[in-house]
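K.L.:
For reference, the sequence and a predicted model appear below.
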Amino acid sequence: MIESVSKRAFGGSSGSYNVQALELAAARERKLKGLSIVVRFLDDTDHTFYIEKRAKGSNLLDQVYNHLELVEKDYFGLQYPQNGCTNRNSECILWLDPSKSIKKQLGTNCQHPLYFRVKFYVSDPSKLHEEYTRYQFYLQIRSDILQERLILPQSTAILLASYIVQSEIGDYNSEEHKSDYLSHLNLIPNQTEEMERKIAELHKLHKDQSPADAEFNFLDHAKRLDMYGVELHKAKDNTNKNIQLGVTHIGLVVFHNNLKINTFSWSKIMKISFKRKQFFIQLRREPSEDYDTLLGFNMENYRSSKTLWKACVEHHTFFRLDSPKIKRKFLSLGSKFTYSGRTEFQTVSDVKRKGILERKFVRSPSKVLIKDKMPLTPPPLEDKGKVSVAPPRPSRPYDTHKVTTTCTKEPKQAWTEDIRISDDDGGFLERTLEGPFSPGIAGRVMSYADEEIPSPVSNGVYDTPPYSVSQSPTSQIVDENLTTITLYPDQDGKYGFNVKGGTEISVPILVSRVAPNTPADKCVPRLSEGDQILQINGHDITQALQPEVVALVQEARATESGKLVLSVRPNVLYQDEEFEEPPYQYVPANDVGTPTVGSLLEQSMYLLADGLASGALIARYETLYRKHPDLTCNEASKTTNVNKNRYRDISPYDQTRVVLKNAPNGDYINANFVDMKIPSTEITNKYIATQGPLQSTTEDFWQMVLEQESNLIVMLTTVIERGRAKCHKYWPGAGEVLTMQNAIVKCTREQTDPSNNFIFRDFVLIDVKNDNESREIKHMQYIAWPDHGVPDSPQQFLKFTQDVRLNRTTNKPVIVHCSAGIGRTGVLVLMETALCLMEAEEPIYPLEIVKTMREQRAMMIQNASQYRFVCESVYAAYTKSSSEAK
């Protein structure tokens, strides 16, 4: 080692190389030739990226993805304000296009940061394979809540906040976590001490959940919110009313005053286009329709119209197509924009092929909450409305205004003339009465504010891929149909319902409560909580205040007949909690911090109770598809099988249908296998959901019982209801014998229970073709389940369901039928599944159970009243089991 060197050593023919100076000079030169872009991430950290001036957006995105080491990167993107725009309007906030030059997109706006955000909100967090990807989604949703972009009820906000606490702090510890241990965390907008107390109580229930588990549960609850993943765009409908349009994985969603009033699923939309400031969607024609429908909306300007159109193109391509490659017509006019990234299908397939990357990362804590000051959060990037989380409010004078109702006359059903069209257990008859978002007449094109009819050549046209008739679903969500309800007062002069809303012109009038056994409860169709009243005896009340509504009802009551005709939009949920508390207290008032059945189960019951009270449970049910869009029903439409269907629009999926082996009349029967697996157990409840047999299909029915080795038949209808045949009497009377080609049925017992609600029968089934081998068959019939309705009480229904469970003695499928085999049949299957989940201490999410059933047989649980009833029954069973355990 040379300790010292004289200066002379560097004299003469020597040389030097200044490394540091040259490195700095090269860096300065790169900066002059390139761009430095600041990206702000979801954990509020910034990072500067250097790119060439001519680089495309994909170059910057790749650097960002590599910086984060993201594998499931296609769900994310970069947003930037256009031309330094500080507006909250969605057209001012753009997504960086990977295929275009960054310099051209940002212009002089390069000095402002770009925001790394979730662009495509996954429909289910279980699709995200990597923990780190789910963590980024968790950060995004947490940010949406704090910046008041995500609308959610206060109870749900508190539940989500409890998962945030579990992720960041870990298990609750009474010694470490004092009464104010949450006061320094910014968890909810307008956070109060009362909210913190409720969050702490729920935090106690999350014991032993890792940060990854808590974040997954956080996302699993967030995905159920109406505003989950919705980017809103301001628009006007054909009446010039201000609305907002949102694009999601489901399709196009329509909001008014932060109230979701309609959804058009991708499976229903045929074409998306825009011209100038007008935005159009063309809906698919249903088999029962002979016309297509074109709906138009007026956007604020051309830029906002094109922005919405591009968002639709991207979301449809990402969520619905296997590949983004789209063949464009030669010399096609209009915008040539296409989505250039990978689709969700490609992303999921690629991750499965590569495997999950296990790595450690540091989580970002919540910001410190500064009491009595507004939380310091970055300005929101788009207008998503104001969150309805608010502190408790004082009572209001109009809360005491009550409008009551009852119906002594039941209007004739529109379908009573045709016995082939389904009823309560049959198909879903779509009423196409005139409305802002539903087709009124054949070929009708909606009018627009400026009355300009779209020309064949528009600025942008996007055709959705074609579907076969057998694959085209009725609708993934409920169209906004109107219903007319006629009521007459009871002996006390009451109709039997309460209303809320109407505090100002823009607030809709909603039904807040329907009293049991009143005209509003008994009439057909039934008036339901959450229905929006549009007209009273022909008077438009969409812009009326509550006193005017009360006056109109009193005026109707004062007439000789008392006739009250209501035009309503069914099952509308107004989510602003400013108006009225739920009429019933479903959530127990006792300490929820002490679980009695199991923490996850108790949490799910908390959500179930909240959803019943607020109406959100029914609103989410209404958005669920009725027929699976990817499953066919081709066998049912064959000429030889059409007459074997009781209802022309209720058909079994080909994939899960029961195939007869040795039936004299062919292999077809209108029946599906429905298997319900109970997690964490070895139990799989097997069912065959089928229609009530016709006279011509009785032999097929018994052949199915014979071949499937079933020993229990559950019948949820009577033979005749309201003068109409619901099911053929396919069994022999007591002591009688029914002889068929392949089987003989003997009835050895028939007994009605003391309550006259059920009939129990014992049959002996003899296999003629197999040495007269015989076995016993139990037959349980529910005779007190009214047509177009639900049982009188959950307790009565629970007793019957428990009896079904007791009579399930083998692992062979239980045959369940009503009239069409979907409505009442689905209710029973859901209830028994929920009871099994309860015994296994597993959480119960009724909507997920409905989805599972509808993946095996279409339309299971036909209407909202049936769904509400079974949810109330589940909660009643849980409450009963909890009280018995104490």
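P.N.:
Everything's here; your move.
K.L.:
Please count neighbours and contacts with C-alpha atoms only from this point.
P.N.:
Fine.
K.L.:
Quick one: the strands in the stretch 251-400 of the chain, in order.
P.N.:
251-256, 259-265, 269-275, 278-283, 293-299 (DSSP state E, counting those that start in this stretch).
K.L.:
Structure two is appended below for comparative analysis:
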Amino acid sequence: MIESLSRRALSGSSGTYHVHALELAAARERKLKGLNVTVMFLDDTEHTFHVEKRAKGSALLDQVYQHLELVEKDYFGVQYSEKGCLPTNNRPECMRWLDPSKSIKKQLGNCQYPLFFRVKFYVSDPSKLQEEYTRYQFYLQVRRDILDERLHLPPSTACLLASYTVQSELGDYQPDEHGPNYLSHLQLVPGQSDDMEKKIAELHKLHKGQLPADAEFNFLDHAKRIDMYGVELHRAKDNTNKDIELGVTSVGLVVFQNKVRINTFSWSKIMKISFKRKQFFIQLRRELSENYDTILGFNMETYRSSKTLWKACVEHHTFFRLHSPKIRRRFPLSLGSKFYYSGRTEFQTVSEVKQRGRLERKFVRSPSKYLIRQAVSPSTLEDKGKSLSVPSRPSRPYDNKVTSLGAKEPRKAWEDDSHLSDDDGGFLERTLEGPFSPGLAGRVLSYADEEPPSPTTNELYDTPPYSASHSPTSQMVEEGLATIVLHPDEDGKYGFNVKGGANRDIPEAKDLPILVSRVAPNTPADRCNPRLSEGDQILQINGRDVTHAHHQTVVQIIQEARSTNDGKLVLVIKPNAIYSGEEYEEPPYQYVPVGEVLRTPSPSNALEQSMLLLADGIASGALISQYELLYRKHPDLTCDEAVKPKNINKNRYRDISPYDSSRVILKDSSGGDYINANYVNMHITGTDTINHYIATQGPLQSTTEDFWQMILEEECTHIIMLTTIVERGRAKCHKYWPNLGESLTFLNIVIKCICEETDDSGSFVFRDFILSDVKNNVERDIKHMQYVAWPDHGVPDSPGLFLSFTERVRDARKESSAPIVVHCSAGIGRTGVLILMETAMCLIEASEPVYPLDIVQTMREQRAMMIQNASQYRFVCESVHAAYTQKIVKPKNNFSR
């Protein structure tokens, strides 16, 4: 029976379905219909990915990120070009970012060229990156930008960054292993020379003990301060048909001319961005004193370049400023581009990574290429570099297979241990208080969707307010100079302030040029065509040469001009060399009036207005963005005396040096005339008052006698100390004074301590010394005021105690006209905070506006790096605002000119 059924079943119609064979055939067919895409990575490796023909860009991006095992992937993207351009030709319109929401086939077409994995959003601070591997990818990108000359930087900075590359790849400098030409085969900087290699080698020796992750972190920490860091330049023309270049960063839109940044429009200042054909527009937020909006127009080379720049602005603003991308409502009949950024923002990326925690992982670092020592073009070098063998390097425990630092933050440059201080040397500036976190973001950089107006910064491309009334005229005289004729307004003011000039009190100090320090909006100086600009040098006033005049003399000449010849003021100026004074021409698209209902009432006086702007800047985070754009050291001032062999050991920190032009020169010291100290003179606008300071480092044991010799020679009577002797186990200052009732004897001086008292809060210590001049048998009383409550890390929790201490300093100034000596450890951080605070209090009393950034710039023109980091700057700005709003200091008589 069974046999019969089996035969019947098998003898009839039957069928077989070969599942496995058909699966293989379908796979082969899909593979033939799919796309093979080759991607070039930052370490010069490449990989081919297979994607389906109808797949979107997100499919390829996911494979790329998975291939690299990237966690913080949203900072990166993939670029392609239909014409085979390389991402090194500084023509962004030739390169396009792969859009994750669009079909790969539609974007790439029949493109046979490889794609390039690159950093798309350059992080403003490497401490925001939680993963060591992410920082490594950023490091590779910035190195490539330097070698491809996309990132322009001075030779000294290029050598410093290259020294960190050497430390990362070769480890600590070893005299027996690293001979005189050990860098000659490494491709480190463009135009590499023997002199540059020697400089790099000397810097390499200073990085002893830094692991690769440490060196790469410091590399990025210095690179972030370069003007062109992370900027792709888009060629454009202004309304005068001059060539300029526009770039987009995390801060906003930046304007370059001849590779020099001449202006920055922060996101908080921009209201709207648009483009029409070849024209690109930005609409600026009105200031408190304005009743109009300003539109600036730029002419791009092509429609494609205009749209590329617009898309970059949309993406960067969304990524860096918003909590999450805006969801666009779709209107079927809407006109214009429908592009918007749909990826994750920086805030979302940081939040997710912090919740997940850092990963312990290992990865292989890619060494530098060999340098071909022959005359070849950069493009040839780029092509050949891919086939060159890589140099060998000594084996280290952490070489190639590197364990991530986990929760440990990379060690900063020049640092001896993991604890940093606000006053430490070695570029220890921190943008944030500790590693970045969303909870701290609001204190430094806002991610809010809408922001209040930013403080007035008088930026280069700010459009001068329109006036139907008579505007002063200007005409060019000899080449490079201009004559400007001003008449006072109804209040008798011209609307500008000056700084600089010779100093009667310090004859040996170098004369500073008379410069325009501020131009008030909607005043005669503001309505000039071209506009009188911050940084312009005044050479003549009403025919009088003022190139070597004292500051007080210049102020007096300007004041006297109001009462003679109908108040006519004729200025011969030399426009600022960097700004050239030509960018103030009105753009073709200037004003878009809005309804009177939107007008912002202007404050009754300039001081109140400046306080409103200060409050807005603190709240929006724009205050910090502007501060970080300011130079740390004046590019035209030298510090040659500090690095001479006989003086180098007199510096507490090797990178904190006094300018030669304003340094204190000892006259009768057995150890020479050098001391790490600068004269800092702060003129109180609208008055004849100049507050004199000597900003200096905390004395070393070997420089204590020089310190007291300076006190003797400068006839100082007050010393302000803003640090303790030891903080976190590190020496911050030598104890340069004797104990109570004891004496300290030197060759020319004897110091005796006769009183020591601590205030009720335990925050301050006040000491009285008697200084005896041995040679002249003269005694002098010295007041010593020490602030001991300043935290060893960071800034005070509230301005209260600090304002109280500053008031004590102001009271002490009334007792003597001699310079007040102020020091912390390096003499730049807390020292700068105190000087700015006292200057602001004096300005408030004089009913003058307070612009903290201008004060920082004035200080840095006399001593480098004053107010060392963003935390200190934010704290002192909050203290200034508190002093005004709480009426700790009140306006007195109006001294305004």
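P.N.:
Cool, got the structure. It should be emphasised that the depicted structure is a prediction, and the values quoted were computed from it without experimental measurement.
K.L.:
Figure out which of the strands of the stretch 251-400 of structure 1 is closest to residue 34 of structure 1.
P.N.:
Within the strands of the stretch 251-400 of structure 1, the stretch nearest residue 34 of structure 1 is strand 269-275; the backing value is 36.7 Å (C-alpha to C-alpha).
K.L.:
gap between the closest one and the chain center?
P.N.:
24 Å (C-alpha atoms, centre = their mean, to the nearest Å).
K.L.:
just stretch 653-666 of structure 2 next, same as before
P.N.:
For stretch 653-666 of structure 2, the distance to the chain centre is 23 Å (C-alpha atoms, centre = their mean).
K.L.:
Then stretch 358-372 of structure 1?
P.N.:
30 Å.
K.L.:
In structure 2, what range does that stretch match?
P.N.:
Residues 360-374 of structure 2 are the counterpart of stretch 358-372 of structure 1, counting by TM-score structural alignment.
K.L.:
if I look at the counterpart of residue 91 of structure 1 in structure 2, how far off is residue 280 of structure 2?
P.N.:
Using TM-score structural alignment, the partner of residue 91 of structure 1 in structure 2 is residue 93. To residue 280 of structure 2, residue 93 of structure 2 is 14 Å away according to C-alpha to C-alpha, to the nearest Å.
K.L.:
Residue 539 of structure 2 now?
P.N.:
38 Å.
K.L.:
Also residue 374 of structure 2?
P.N.:
43 Å.
K.L.:
the more surrounded of the two?
P.N.:
Each of residue 374 of structure 2 and residue 280 has its neighbours counted (other C-alpha atoms under 10 Å); residue 280 has more, 21 against 7.
K.L.:
element containing residue 4 of structure 2?
P.N.:
Using DSSP states H and E, residue 4 of structure 2 sits in helix 2-11.
K.L.:
Quick check: what element follows that helix along the chain?
P.N.:
Following helix 2-11 of structure 2 in sequence order, the next helix or strand is helix 19-33 (DSSP H and E).
K.L.:
can you give me how far the following helix or strand past that following helix is from the chain middle?
P.N.:
Using DSSP H and E, the helix or strand that directly follows helix 19-33 of structure 2 along the chain is strand 35-40. Chain-centre distance of strand 35-40 of structure 2: 37 Å, with C-alpha atoms, centre = their mean.
K.L.:
From the rest of the structure, what touches whatever helix or strand comes next after strand 35-40 of structure 2?
P.N.:
Going down the chain from strand 35-40 of structure 2, the next helix or strand is strand 46-51, by DSSP H and E. Strand 46-51 of structure 2 has contacts (C-alpha atoms under 8 Å, 6 or more residues apart in numbering) with 31, 34-40, 59-60, 63.
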